[in-house]
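> Everything below, folded, please.
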Amino acid sequence: MRILIADDHDLLRDTLIAFLSAEDSLETESAATLDEAVTRIKRDDPYNLVLLDYKMPGMAGLDSLRKVLDMEGGQRVALISGEATREIAEQALEMGAAGFIPKTLPAKSLVNAVKFMAMGEQYAPIDFMKAPDEAEVHPLAQRLTPRENDVLKALTAGKSNKEIARDLGITEPTIKLHMKTLYRKLGVNNRTQAAMVARDEGLY
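Modelled structure (predicted):
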């Protein structure tokens, strides 16, 4: 399988090539810019997989990913990055990318991911793709809107409606509306009871 690694960090690129080249089934080439990668794709024998660094010279984010995906040759394209967010990775996969590899991925896992993608599968590490707030969301917090959670946290800290309104940048009447909804959802009658529920449930 032929792999093109396009990354402007010499050390990382050379390290990736060393690990991948150690595999008998993988043949690797490299590029340091998007233009160089595009030239190689046009000129070289077809690649099974192209790894594009999300931040290398010439890259214009997902627009450049689309450009390489649309090139002739039928190569599969994956993003590799130390900075891209989960949202960017999700968008890349939706666009048809072969996968997303964080630069923090252990070498052995990276080699396996490359093989996986080169064979036609789509790859993204589960831990990276799972948002922190999806991993551990308090059951009580799930019942409230983000703003209601903000209000509950503030009143649990002993703040007045006026202080909460100032901190959140909204009016006191709006705070009172949030309080009313909050009381109904928590099954309480006042702010003291609401704070007690939050504390008893271990939310704040």
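
> rest of the way, CA atoms for contacts and neighbours
Noted.

> if I look at the residue nearest to the spatial centre of the chain, how far off is Asn149?
The centroid of the chain falls nearest to Arg86 when counting by C-alpha atoms, centre = their mean (0.8 Å). Arg86 sits at a distance of 24 Å from Asn149 (criterion: C-alpha to C-alpha, to the nearest Å).

> again, but for Phe116
Distance of Phe116 to Asn149, given as C-alpha to C-alpha: 42 Å.

> Name the residue in these two with the higher neighbour count.
Neighbour comparison, Phe116 and Asn149: the larger count goes to Asn149, with 20 against 15 (by other C-alpha atoms under 10 Å).

> which parts of the strand or helix carrying that one are buried?
Here Asn149, judged by DSSP states H and E, is contained in helix 146-156. Neighbour-count burial for helix 146-156, counted by 16 or more other C-alpha atoms under 10 Å, picks out 148-156.

> Tell me the helices and strands packed up against the top helix by length along the chain.
Longest helix in the chain, counting residues (DSSP state H): helix 172-186. Judged by 3 or more C-alpha pairs under 8 Å, 6 or more residues apart in numbering; DSSP states H and E, the packing partners of helix 172-186 are helix 146-156, helix 161-168, helix 191-200.

> quick one more, to check against the first:
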Amino acid sequence: MKAVRLALHTNGVTILIDIPLNEWGAAHMRHDVVYNEQILAVAQDPFQNVATVLICPNLLLRTGISHILSGTRFAMVDGLCDDPSNLPALDDTMPVLFMICENRATEELVAMVDTLKTQHPLSRVVVLADAMDPDTVIQLCGAGMDGFCATSMDRHALVKALEIVILGETYIPASIGLALLERARQSRAHHAHDGAGMPVNTPAEALDKLSEREAQILRCLTRGSSNKVIARELGVAEATVKVHIKAILRKVKATNRTQAAIWATGHFDLAQDNVRALAAGE
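Below you'll find the model as predicted:
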């Protein structure tokens, strides 16, 4: 089973753990695959500078982060950048790191991360904020975020976290990682309890209820695609995608797109296994 590797930082110690994709939710692994193939070898060179773009309108904060990163391999790109629409010219064949350092609504951050990953698919994106809840982290990781760093981190820990991200891993603080693990455990226990009583729709029944278009969109959700990306990929209006997603949530009995993606990651594979088994029996 594929997994997302997370780097958890606590008390000065960094721990790497793997969380299965069907527990993590949306998988932005497609970005990592390309990154690993084309950029990782360069990023592993400790003497190779990493072009670092700080998206932050606060001059004081920009100055502070620039001071923290001075003397490291993370070379700040000159010029004020407060939005993905006014990015400086970048060489996408070399390691590029975007750091988003401003307070925005979750939807705005998701759109920003998605835009950066669409424009620069080989880049790495880190969000720096005072705090972030697990649900927001899941949404941002689904959009392509590669790391979340708290403003309370010490200088050396922040630099190490950025090193982990530029080496192709996903970094989040231990508190969030442990919360996600606990949520996954509770989810498994809840599904096991449902299985003992009157079950909801079986995977086969739910899959049969989906139209071909809904199945296509559900597969896009498992890849962490935003509504805009799905609409562009399928050649339909974004409003149409939203209507289909509402129908999908109802049919698979999910309360949000993340739950639907978690459900689909396992059950699409299960359905394919059943088809292969029937074919072998014939």
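
> So which bit of the second structure is the helix holding Asn149 of the first structure matched to?
The aligned range for helix 146-156 of the first structure in the second structure is empty, by TM-score structural alignment.

> Determine how far that helix lies from the middle of the whole chain.
27 Å (C-alpha atoms, centre = their mean, to the nearest Å).

> That one vs helix 161-168, what angle?
130 degrees (axes from the mean of the first three to the mean of the last three C-alpha atoms, to 10 degrees).

> so which of the buried residues of helix 146-156 of the first structure would you say is closest to Asp133 of the first structure?
Closest to Asp133 of the first structure out of the buried residues of helix 146-156 of the first structure is Asn149 (13.5 Å), distances taken as C-alpha to C-alpha.

> ok, the closest one touching Ala141?
Yes - using C-alpha atoms under 8 Å, Asn149 of the first structure is in contact with Ala141, at 6.5 Å.

> can I assume Ile5 of the first structure sits in a strand?
Yes - under DSSP: H, G, I helix; E, B strand; the rest coil, Ile5 of the first structure sits within a strand.

> Now which residue in the second structure aligns to it?
Using TM-score structural alignment, Ile5 of the first structure lines up with Leu54 in the second structure.

> Distance to Lys67 of the first structure for the helices and strands packed on helix 172-186 of the first structure - can I get that in a markdown table?
Formatted as a markdown table, these follow (distance: least, C-alpha to C-alpha, whole Å):
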| stretch | distance to Lys67 of the first structure |
| --- | --- |
| helix 146-156 | 38 |
| helix 161-168 | 42 |
| helix 191-200 | 50 |
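
> what's the burial count for the nearest residue in space to Val77 of the first structure that is not next to it in sequence?
Excluding the flanking residues, the one nearest Val77 of the first structure by C-alpha to C-alpha, 6 or more residues apart in numbering is Val50, at 4.7 Å. Neighbour count for Val50 of the first structure, taken as other C-alpha under 10 Å: 29.

> what about Val50 of the first structure, is that helix, strand or coil?
Applying three-state DSSP: Val50 of the first structure is strand.

> Can you list the buried residues in stretch 147-159 of the second structure?
Residues 147-149, 153, 157-159 are the ones in stretch 147-159 of the second structure that count as buried (16+ other C-alpha under 10 Å).

> Quick check: Val125 of the second structure is in a helix.
No - counting by three-state DSSP, one finds Val125 of the second structure to be strand, located in no helix.

> What distance do you get for Gln259 of the second structure to Lys242 of the second structure?
Look at Gln259 of the second structure and Lys242 of the second structure: by C-alpha to C-alpha, they are 16 Å apart.
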